[in-house]
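A.B. asks: based on what follows, work out the 3D shape:
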Amino acid sequence: MAEVKAKKVWYKRWWAITLFIIIGLAILGNLFGGNDSSSTPSSSNVQTNSQQQITTKTEEVKTYSIGDSIQAGDFTWKITKSSTATEIGEDLAGTFFGEKADGVFIILDVEVENTGKSAKYLMDSYLKLVDEQGREFSPNSAAAIYLRPQGSALMFEQVNPGITKKGKIVFDVPAGLKVANIRISSNLVSSSFYNVKLMI
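C.D. replies: Predicted coordinates:
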């Protein structure tokens, strides 16, 4: 009777064992390799994060007085006068046309020159009032349109190089406000600004 050779079980074959080892190493390599790359920050990432933490918005705070010239971007500003009022407008046939202040109006007379090399848009929002508590007050354009003479409000317009605009900017602030700074910026998103001391 012929001798029958026993078949080797599949997992005892050398190629099967080798294949399992290769697959296992590949899986382990992906697991541990992925964790190492994600958990270990590179030196460039560390430096970038450090720079981001150190970098903060810089505020160029300079204090000026009424009548001083202030260069902010391409505009040179000069606050020439300040006054107050409780209402702006006029009575016509017994009817008041205008705006009454919720508190008191502070009216600034300003001169602005475009010292740049191209036309720039000028906005009254480049100016804000800041009181001693750090509260900011934006211009009241709705009241400014009733200023007399007509067209004296300085709100939004394009100014060509070398042209100086004169006008008034109106703020509605709480009654009794005694000390405020006029804060001038070169644009709406600038973190640099200039302070003009204003005593009311």
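
A.B. asks: going by C-alpha atoms from here, please, whenever you check contacts or count neighbours.
C.D. replies: Will do.

A.B. asks: burial count for Gly162?
C.D. replies: By other Cα atoms under 10 Å, the residues close to Gly162 number 14.

A.B. asks: now it: how far from Glu59?
C.D. replies: 28 Å (Cα to Cα, to the nearest Å).

A.B. asks: one more: Ser69?
C.D. replies: 19 Å.

A.B. asks: looking at those two, which is more packed in?
C.D. replies: Ser69 (16 against 11).

A.B. asks: wasn't Gln158 part of a helix?
C.D. replies: No: counting by DSSP: H, G, I helix; E, B strand; the rest coil, Gln158 is not found in a helix; it is strand.

A.B. asks: what helix or strand does the nearest residue to it once chain neighbours are set aside sit in?
C.D. replies: Nearest residue to Gln158, sequence neighbours excluded (Cα to Cα, 6 or more residues apart in numbering): Tyr121, at 4.3 Å. Taking DSSP states H and E as the criterion, Tyr121 maps to strand 120-123.

A.B. asks: Proceed likewise with the subsequent sequence, for comparison:
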Amino acid sequence: MSAPSYAPAPPPAPAPVKRGNPWGVTAFVVGLLALLFGFIPFVGVVSFGLGPLAIIFGVIGLIIKYRPRGLAIAGTAMGAIGFIIALTFTISIYDAFGGDSASSSSDVSHEIEHVAVVKQGDSVKSGHFKFTVTEVKDGVHKVGSSGWQETADGQYIVVSVDVKNIGDESETFWGDDQKLVDADGKKYSADDDAAIALEDSNGLLEEINPGNTTKGKLIFDVPKSVTPKFILFSGSMFGDPVKVRLT
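C.D. replies: The predicted model follows:
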């Protein structure tokens, strides 16, 4: 008796084709860039655009059915985190360097409560420097030569000051560190453009060797109605400021 015959086994079913998710891949790449740029000061503003873009791509990647969603989820998360980091850095930088040149009077009052007051002509010490105010001019409208002049938005207050390095090594005097305060307690920064236009002002920044004295002029652009009350000198980042009464 012959052995029974059997039909051949059917071939195995083909493996399902794995379908990618291009939207998810795009979201992942853009989100990664947003996250990386977010940690870089100033350049991080790019993340303000990349972050939302990654979120949009990621949402589309999540909506599409039957596609892997891992990269879409990761891209969406990185885009959101990158945007938040960039926003945090930008706000911090703005708080440190930006804003209006005149701060609130309450902050200034709190700052100067413990600052010693001396009159114009007296020498005061702060940090690495000794300051002596020799002259104050108000109501100045223009500074500079015929080749380059700067015009005040209000009026220029020009404070002539002798700055002596009382430290043991060369130090840089920064004009931006010195503040003019009016009768209302508003605090003003020096005008860099006016300092550059005025020859020999030495009011922007100046390298001073130990024992040497530089004669400089600090120029403040303030409203015409402002009367300067005193100037706050700061000789170093960690030095206590000193206040000199101008009027």
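
A.B. asks: Ile91 of the second structure: neighbouring residues, count only.
C.D. replies: Using other Cα under 10 Å, the number of residues around Ile91 of the second structure comes to 11.

A.B. asks: same check on the one 3 residues further on?
C.D. replies: As a burial measure, the neighbour count of Tyr94 of the second structure was computed by other Cα under 10 Å and equals 10.

A.B. asks: repeat for Ser141 of the first structure
C.D. replies: 18.

A.B. asks: quick one: contacts for it?
C.D. replies: By Cα atoms under 8 Å, 6 or more residues apart in numbering, the contact set of Ser141 of the first structure is Met155, Ile169, Val170.

A.B. asks: quick one: map the second one onto the second structure.
C.D. replies: Pairing criterion TM-score structural alignment: the partner of Ile169 of the first structure within the second structure is identified as Leu218.

A.B. asks: which SS class is Leu31 of the first structure?
C.D. replies: Leu31 of the first structure - assigned by three-state DSSP - is helix.

A.B. asks: what's around it, how many residues?
C.D. replies: 11.

A.B. asks: now check it against the second structure: what is it aligned to?
C.D. replies: By TM-score structural alignment, Leu31 of the first structure lines up with nothing at all.

A.B. asks: got the contact list for Leu31 of the first structure?
C.D. replies: Contacts of Leu31 of the first structure (Cα under 8 Å, 6+ apart): none.

A.B. asks: which residue packs closest to Val29 of the second structure, ignoring adjacent ones?
C.D. replies: Gly75 (6.9 Å).

A.B. asks: show me what contacts the alignment partner in the second structure of Ser83 of the first structure?
C.D. replies: Correspondence of Ser83 of the first structure to the second structure, assessed by TM-score structural alignment: Lys137. Lys137 of the second structure makes contact with Ile157, Val158, Val159, according to Cα under 8 Å, 6+ apart.

A.B. asks: so how far is Leu31 of the first structure from the aligned residue in the first structure for the last one?
C.D. replies: This means Val159 of the second structure. In the first structure, the residue matched to Val159 of the second structure (TM-score structural alignment) is Leu108. The spacing between Leu108 of the first structure and Leu31 of the first structure, counted by Cα to Cα, is 68 Å.
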